[in-house]
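**Q** Sequence and predicted model, in that order:
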Amino acid sequence: MTIGALSGDPHEAGDRRHGRPAPASGDAPASGVVRAPMASVVASELLRTGFAARLSGGPSVDDWEAKLLRYGSEYMSLGAEDIQRRVAHELVVVQQQLDQPRLWSVAARLMTLYAKTFPGSDGSKAVRWYRMAAEAADRSGDDGTRVWVRGRAAIALGYEGASLGVADVLADQAMAISDRPSLGLLNAVFGKAHAAALRGDVGTARELMERGRRVFDKAGSYEESSDYAVPWWRLNVFVSLLAARLGDEDVAVAAQDAAARELPSALPRFATHLELHRGLMLARSGDVRGGAAHARAALSALPPEKHSLTLRLLLAELERS
């Protein structure tokens, strides 16, 4: 694991073959002149953080678990850039403590969260981190972590509609490790369902949706707003998009209504997800222009700092349809 991989910048520093800065985008500084000094400052701070952790011994296991709970909650409302920068520092610290087996579980869950800040379509970043998270989870020896890490990666990729082959592999691995109902298994089943729907395998997607509902009945987490939780409203966010992709309008509308009734007001990003699902339904029914306009209006109404990479990928999927 290199410092460059943890720099917190979701874009390459430039075109190294030709010595030119990378083209500007909405997420990156427009000037490579600004980027180089900033990258140096970030690298210096990461190095200092890593050595300081090694010298001091770093946080205790209980402290790490508390950090994970906090990040799980903050993930639901903070933007990807903020989460990415902060988790990068945490990964440098925990990297110095991996002589303690239980901290491989912490590292695996942090890696999964870090991977989620990259678009799944960028296989050189997001998928690489998901695979490393799975390897780290295996080193922990904890089957719950092994299933959860793979399941979370599978639902992230399946929901985003990216790297579907990897989503399938990780979901299958999670289900092979343990078929005991858990949030990890729930995520794996729905991740595989989304991949099937996007491939046009309607029968398999519907079967997996029903299996996912049965897993939720035994393992759902009800009152939590955390990335480590799947309460009733979040299950219905999964179902809403899946049904929209399958063209099951009645199921999609029922799921959207159920999610909207219980969705915490402090989580407007997920309300925007539901609006994009409605836009996708319009597009799939033939009103592509109306669906795209509905989705863009919903995304514009969300403050920019609340935007996520997943929302952008959903909008792109809708526009392609």
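**A** Nice, I can see it. Residues are numbered from 1 along each chain as shown.
**Q** Please count neighbours and contacts with C-alpha atoms only from this point.
**A** Fine.
**Q** All the helices of the stretch 201-321 of the chain, residue numbers only.
**A** Secondary structure of the stretch 201-321 of the chain (DSSP state H, counting those that start in this stretch): helices at 202-219, 232-246, 249-262, 268-284, 288-301, 309-320.
**Q** between the second one and helix 202-219, how big is the angle?
**A** Meaning helix 232-246. Angle of helix 232-246 versus helix 202-219, following axes from the mean of the first three to the mean of the last three Cα atoms, to 10 degrees, is 180 degrees.
**Q** Name the surrounding residues that touch helix 232-246.
**A** Helix 232-246 is contacted from outside by 159, 190, 193-194, 197-198, 202, 209, 216, 220-222, 249, 251-256, 258-263, 270, 273-274, 277-278, 280-281, using Cα atoms under 8 Å, 6 or more residues apart in numbering.
**Q** from those, which would you call buried?
**A** Among the contacts of helix 232-246, those classed as buried by 16 or more other Cα atoms under 10 Å are 159, 190, 193-194, 197-198, 202, 209, 216, 220-221, 249, 251-253, 255-256, 258-260, 263, 270, 273-274, 277-278, 280-281.
**Q** adding another structure so you can compare the two:
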Amino acid sequence: MSLGALIKDLRVARGWSQSRLADELCMLSGSSISREYISRNWESGKFEPSAFWLRHLSTALDTPLSVLEHESMKRRTFIADIAATAIAPRVAADLIQEGFSARLRGDGPSIEDWEAKLAAYGTDYMSMGAQDIQRRLASELVTLQQQLDQPRMWTVAARLMTLFAKTIPGSDGAKAISWYRMAAEAADRSGDTDTRVWVRGRASIALGYEGSSLGIADMFGDQAMAISDKPSLGRLNAVFGKAHAAALRGDLGTARALIDVGRRSFDTSGSYEQTSDYAVPWWRVNVFLSLLAARLGDERIAIAAQEAAVHELPSSLPRFATHLELHRGLMMARSGDPEGGERYAQAALDLLPPEKHSLTLRMLIDEIKRDESLPKC
């Protein structure tokens, strides 16, 4: 099956017209694309979507990116790949039993226990691999959902759901976005303004930093900033999420203006905690800035941010040092040395133990490897 035919089949299976698919892609990407373009170029097989559009097609059509990347495949292989993304029935049964058993026994963790777990996961996320923490979080969430009977529990659930979403970016973008949306709803049920802003801001910076679903990154960022104008870590995340989305769309003026807003926001809401995902210390702001400046092609800001981040980055977080090296690789590629930038980035990634790799790092490598500009319509 050709890629164009596969896109058409997936679209038709959802009951969508070509216009509806174009609308969904525009919302997700923040870039324009027309029904005619989809029909004339993609579904006809005349041209294949770029890596940028493949990511957003994956999200819109709720289909693993690996499936779309295969130019030709038999339908039975496609069905097998889709089925392989589901949780094994036995594993799902064990998780469900664990959750209900805790509820029936009445001996599930107390709210204080859950809040302690929440704090621990904020630290663990920074150093553990995505697969390991995803398995642990899945078990916790199945148990927690049996105890959602007070606002403080919804606060815990919202933050844990946000972390869970961050373990499934990129190739399963639709699922990640679904989790971010549920986390936002859980935060609303908590009634806690800081949580409502933080969940949406964290979703915005996660999607913007990864360069995926730019329209959704903007939406979450706008929601966070509309809920409260009080300085907070959530609002700080939202500002940088929107800045990355603007840079990737080519709106350089907006991205640069948001850098200044972000710096001022840090002055009033930055945190001193260094190793939690819930914190935004100065080194982490500079990680955000380092990639943002590389995307903008601003070598001066990029180098300054990288040096500032390295100076304060805790030695217990080698993954973030690798992020900075990949930003340098992207800067090289954008400066006219794509092969050298790719070699530099890949060598840096190879030095990090595989169990420390994250899906975000792989997405950064993919961004460096792309030798074409982001499409603008």
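**A** Here it is on my side, so go on. Here the structure is a predicted model, which means the values were calculated and not measured.
**Q** right, so the helices of the stretch 201-321 of structure 1: which one is the most enclosed?
**A** Burial of the helices of the stretch 201-321 of structure 1 is given as mean neighbour count (mean count of other Cα atoms under 10 Å); helix 232-246 ranks first at a mean of 25.
**Q** which part of structure 2 lines up with that helix?
**A** Under TM-score structural alignment, helix 232-246 of structure 1 corresponds to residues 282-296 of structure 2.
**Q** ditto for stretch 162-170 of structure 1
**A** Going by TM-score structural alignment: stretch 162-170 of structure 1 matches residues 212-220.
**Q** Quick check: residue 23 of structure 1 vs residue 132 of structure 1, distance?
**A** Distance of residue 23 of structure 1 to residue 132 of structure 1, computed by Cα to Cα, to the nearest Å: 29 Å.
**Q** Pull out the buried positions in stretch 127-143 of structure 2.
**A** For stretch 127-143 of structure 2, burial by neighbour count (16+ other Cα under 10 Å) applies to 127-130, 133-134, 137-143.
**Q** Relative to structure 1, which residues correspond to it?
**A** Aligning stretch 127-143 of structure 2 against structure 1 (TM-score structural alignment) gives residues 77-93.
**Q** With stretch 186-196 of structure 2 instead?
**A** Under TM-score structural alignment, the match for stretch 186-196 of structure 2 is residues 136-146.
**Q** Next SSE downstream of the biggest helix by length in structure 1?
**A** The longest helix of structure 1 (DSSP state H) is helix 32-56. On the C-terminal side of helix 32-56 of structure 1, the closest following helix or strand by DSSP states H and E is helix 61-75.
**Q** And the contacts of that next one?
**A** By Cα under 8 Å, 6+ apart, the list of residues contacting helix 61-75 of structure 1 reads 83, 102, 103, 106, 109, 110, 225, 226, 227, 228.
**Q** What is the mean deviation of that helix from its aligned residues in structure 2?
**A** For helix 61-75 of structure 1, the mean deviation from structure 2 after alignment is 0.6 Å (mean Cα distance after the TM-score superposition for structure 1).
**Q** Which SSE is immediately downstream of that helix?
**A** As assigned by DSSP H and E, the chain's next helix or strand after helix 61-75 of structure 1 is helix 80-95.
**Q** Just the residues contacting stretch 88-95 of structure 2, thanks.
**A** With Cα under 8 Å, 6+ apart, stretch 88-95 of structure 2 has contacts from 138, 139, 142, 143.
**Q** As JSON lines, the residues you listed with distance to residue 290 of structure 2 would be great.
**A** Output for the contacts of stretch 88-95 of structure 2, formatted as JSON lines (distance: Cα to Cα, whole Å):
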{"residue": "138", "distance to residue 290 of structure 2": "32"}
{"residue": "139", "distance to residue 290 of structure 2": "35"}
{"residue": "142", "distance to residue 290 of structure 2": "37"}
{"residue": "143", "distance to residue 290 of structure 2": "39"}
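**Q** Next, count neighbours for the closest residue to residue 185 of structure 2 other than its chain neighbours.
**A** Spatial nearest neighbour of residue 185 of structure 2, excluding adjacent residues (Cα to Cα, 6 or more residues apart in numbering): residue 158 at 7.8 Å. As a burial measure, residue 158 of structure 2 scores 28 neighbours (other Cα atoms under 10 Å).
**Q** Any figure for the gap between the counterpart of residue 158 of structure 2 in structure 1 and residue 56 of structure 1?
**A** Aligning on TM-score structural alignment places residue 158 of structure 2 opposite residue 108 in structure 1. The spacing between residue 108 of structure 1 and residue 56 of structure 1, counted by Cα to Cα, is 22 Å.
**Q** Over to residue 45 of structure 1?
**A** In this view, residue 45 of structure 1 and residue 56 of structure 1 are 16 Å apart by Cα to Cα.
**Q** So those two - more neighbours on which side?
**A** Neighbours per residue, other Cα under 10 Å: of residue 45 of structure 1 and residue 56, the larger number sits with residue 45, 13 against 8.
**Q** Skipping its backbone neighbours, what lies nearest residue 346 of structure 2 in space?
**A** residue 365 (7.2 Å).
**Q** With residue 147 of structure 1 instead?
**A** With Cα to Cα, 6+ apart, the residue lying closest to residue 147 of structure 1 is residue 174, at 4.6 Å.
**Q** tell me the centre residue of structure 1?
**A** residue 116 (3.5 Å; Cα atoms, centre = their mean).
**Q** OK, contacts around the aligned partner of residue 176 of structure 2 in structure 1?
**A** Superposed on structure 1 with TM-score structural alignment, residue 176 of structure 2 falls opposite residue 126. Listed by Cα under 8 Å, 6+ apart, the contact partners of residue 126 of structure 1 are 115, 116, 117, 118, 119, 120.
**Q** mind checking how far the first one is from residue 103 of structure 1?
**A** Distance check for residue 115 of structure 1 against residue 103 of structure 1: by Cα to Cα, it reads 18 Å.
**Q** Tell me how many other residues surround residue 134 of structure 1.
**A** Neighbours of residue 134 of structure 1 (other Cα under 10 Å): 27.
**Q** for residue 178 of structure 1, same thing?
**A** Counted with other Cα under 10 Å, residue 178 of structure 1 comes out at 15.
**Q** For it, which residues are in contact?
**A** By Cα under 8 Å, 6+ apart, residue 178 of structure 1 lies in contact with 143, 147, 185.
**Q** Kindly report the same for residue 179 of structure 2.
**A** 161, 162, 164, 165.
**Q** switch to 10 Å and redo it
**A** Each residue near residue 179 of structure 2 by Cα atoms under 10 Å, 6 or more residues apart in numbering is listed here: 158, 161, 162, 163, 164, 165, 166, 168, 173, 185, 203.
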